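Asks: take a look and give me a structure for this.
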Amino acid sequence: MSNALCRTDDTVLLIVDVQERLLPAIHDGEAVVDRCLRLATAAGTLGVPVLGTEQYPQGLGPNVPALRALCADTFTKRHFAATAEPGFLDWLPACRSVVLAGCEAHVCVLQTAIGLLEHDIEVKLVADAVGSRDPRNRDLALQRLRDYGADVVGTEMVLFEWLHTSAHPAFRTVSRLIR
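Replies: Take a look at the predicted model:
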């Protein structure tokens, strides 16, 4: 586990399964989408690759269009752990760290995070940008992943750590995402 600050270099933002048909069932789903959009917008501004996954989109629909538009690519999967899906690890750019957000915290996010950690990739799990139908399942997933070695962070932590300084050329643009 690394408790280092979030970096823009050697990092990928991975947004897991924020799908149209699943979203109405997610507790505080609109807030999860909002935070994922903030993360993806900031990542795009700062040169961090933004990728998405979709769990069986034929059944659950595609990711929310505004979010899907911010992803450079979207990986379709059937396994709950994206890392167990053939081709996923080859598709994921080489990186030391993945900033992870999406749904459901206790299923696909959890299993993907564990898979990444088992492949020696740091996981920065964005607690306020993950959701589950039952908030108790979300909370259990956050604790389990913290115990497993994920670094549990918040959206604002990630954005300000990516900036590192108020002198960053994108400071005004990114800080507006918080207001």
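Asks: contacts and neighbour counts: CA atoms only from here.
Replies: Noted.
Asks: so how far does stretch 116-126 reach from one end to the other?
Replies: Length of stretch 116-126, first residue to last, Cα to Cα, to the nearest Å: 15 Å.
Asks: got the contact list for the lengthiest helix in the chain?
Replies: Ordering each helix of the chain by length in residues (DSSP state H) puts helix 29-46 first. By Cα atoms under 8 Å, 6 or more residues apart in numbering, the residues outside helix 29-46 that reach it are 8, 13, 15, 18, 23, 49-50, 66-67, 70-71, 101-102, 128-131, 155, 158-159, 162, 170, 174, 177-178.
Asks: need the contact list for the closest residue to residue 17 other than its chain neighbours.
Replies: Excluding the flanking residues, the one nearest residue 17 by Cα to Cα, 6 or more residues apart in numbering is residue 54, at 4.6 Å. Each residue near residue 54 by Cα under 8 Å, 6+ apart is listed here: 16-19, 62-63, 74-77.
Asks: out of those residues, which are inside helices?
Replies: Among the contacts of residue 54, no member falls in helices (DSSP H).
Asks: filter those residues down to the buried ones.
Replies: Those of the contacts of residue 54 that meet the buried threshold are 16-19, 62-63, 74-77, by 16 or more other Cα atoms under 10 Å.
Asks: distance of the residue of the chain positioned farthest from its centre relative to residue 104?
Replies: Most distant residue from the mean C-alpha position of the chain: residue 167, 26.3 Å away (Cα atoms, centre = their mean). Applying Cα to Cα, the value for residue 167 to residue 104 is 36 Å.
Asks: just residue 40 next, same as before
Replies: Distance, residue 40 to residue 104, by Cα to Cα: 18 Å.
Asks: check residue 41 too.
Replies: Distance, residue 41 to residue 104, by Cα to Cα: 21 Å.
Asks: now the second one, please; I'll put the structures next to each other:
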Amino acid sequence: MFAKEDCLLVVIDMQEKLCKVMKNLDRTVKNIRLLIEAAHEFNMPVIYTEQYPKGLGETIEPLKSLLVDYSAERFDKMSFSALKIDEINNRIKQTGKKTIILTGIESHICVLSTAVDLKAEGYNVVVAKDATTSREDEFYQTAMDFYNSEGIAVVPAETLVFYWLEFAGTDSFKKLQKIILGKAHRISVV
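Replies: Below you'll find the model as predicted:
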């Protein structure tokens, strides 16, 4: 289910105004960064969305620079589910990937709506538990409970990365281990 050659990473709405009010933002950003780095290491496609960027701002740093540097594809949306936007839906289909790894915000709104629609389309949906968050812990936990009840996989970002790595001691392992063991990148969202 997690085979790296069959995965697409999706980063949902990690935008300036939204991030200001999120719980566990440092943890979420650190783990999204880890997944972006791993996706790049394994030539996995990455797309990211921005919900009404005119009003909610752009994707926060350091994620934006990393996504741009690694040629991730950016999509605007107004819908809560990314799949409601034909351009995004078509791009996901064009990748030919069957497993979609979801990260971003909010766990109980845009991530959840996207997960439900992806599952309905027949994709294997994986939510990186520590690479998503919400404004309230209760909302986050309710979303995690929902995913589990609907057969949507919920796993830590590290689980995915180590599964993709397969072996310790490789160059990829050494590169990604530095991110895993490093201090969380502090984010200043004012």
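Asks: after superposition, what's the TM-score here?
Replies: Superposed pair, TM-score by TM-score structural alignment, normalised by the length of structure 1: 0.93. Supporting alignment: 175 aligned residues with a Cα RMSD of 1.2 Å.
Asks: quick one: the helices in structure 1, in order.
Replies: Ranges of helices within structure 1 are 29-46, 57-60, 65-70, 88-91, 110-118, 135-148, 155-163, 171-175, based on DSSP H.
Asks: closest one to residue 81 of structure 1 among these?
Replies: helix 110-118 (4.2 Å; Cα to Cα).
Asks: for the residue in structure 1 that residue 60 of structure 2 lines up against, give me its contacts.
Replies: Alignment note (TM-score structural alignment): residue 60 of structure 2 maps to residue 64 of structure 1. Taking Cα under 8 Å, 6+ apart, we find residue 64 of structure 1 in contact with 18-20.
Asks: between these, which sits nearest residue 91 of structure 1?
Replies: Nearest to residue 91 of structure 1 out of those is residue 18 (Cα to Cα; 19.1 Å).
Asks: quick one: stretch 144-163 of structure 1 aligns where in structure 2?
Replies: Using TM-score structural alignment, stretch 144-163 of structure 1 lines up with residues 146-165 of structure 2.
Asks: and that stretch, end to end?
Replies: End-to-end for stretch 146-165 of structure 2, by Cα to Cα: 29 Å.
Asks: kindly report the same for stretch 89-97 of structure 1.
Replies: Taking Cα to Cα, stretch 89-97 of structure 1 runs 13 Å from one end to the other.
Asks: same thing with stretch 114-126 of structure 1?
Replies: End-to-end distance of stretch 114-126 of structure 1 (Cα to Cα): 15 Å.
Asks: what do you get for stretch 54-61 of structure 2?
Replies: Stretch 54-61 of structure 2 has an end-to-end distance of 17 Å (criterion: Cα to Cα).
Asks: please apply the same query to stretch 74-93 of structure 2.
Replies: One end of stretch 74-93 of structure 2 sits 16 Å from the other (Cα to Cα).
Asks: what about residue 104 of structure 2, neighbour count?
Replies: Residues near residue 104 of structure 2, counting by other Cα atoms under 10 Å, number 28.
Asks: ok so, going back, tell me how far the match of residue 60 of structure 2 lies from residue 15 of structure 1.
Replies: Separation of residue 64 of structure 1 from residue 15 of structure 1 (Cα to Cα): 11 Å.
Asks: before we move on, what about residue 33 of structure 1?
Replies: As judged by Cα to Cα, residue 33 of structure 1 and residue 15 of structure 1 stand 10 Å apart.
Asks: structure 2: which residue goes with residue 17 of structure 1?
Replies: Checking TM-score structural alignment: residue 17 of structure 1 goes with residue 13.
Asks: which residues touch the match of stretch 144-163 of structure 1?
Replies: Contact partners of stretch 146-165 of structure 2, identified using Cα under 8 Å, 6+ apart, comprise 2-4, 31-32, 34-35, 38, 112, 115, 119, 124-131, 144, 172-173, 180.
Asks: circling back to that earlier point, the longest helix of structure 1 vs structure 2, average offset?
Replies: With mean Cα distance after the TM-score superposition for structure 1, helix 29-46 of structure 1 departs from structure 2 by a mean of 1.2 Å once superposed.
Asks: and that helix with helix 155-163, angle?
Replies: Orientation note: helix 29-46 of structure 1 sits at an angle of 0 degrees relative to helix 155-163 (axes from the mean of the first three to the mean of the last three Cα atoms, to 10 degrees).
Asks: give me the stretch of structure 2 that helix 29-46 of structure 1 matches.
Replies: Using TM-score structural alignment, helix 29-46 of structure 1 corresponds to residues 25-42 of structure 2.
Asks: how far off centre is that stretch?
Replies: 8 Å (Cα atoms, centre = their mean, to the nearest Å).
Asks: type out the ChimeraX command that picks the buried ones from the contacts of stretch 146-165 of structure 2.
Replies: Typed into ChimeraX, the line below selects the buried ones among the contacts of stretch 146-165 of structure 2, using 16+ other Cα under 10 Å:
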select :2,4,31,32,34,35,38,112,115,119,124,125,126,127,128,129,130,131,144,173,180
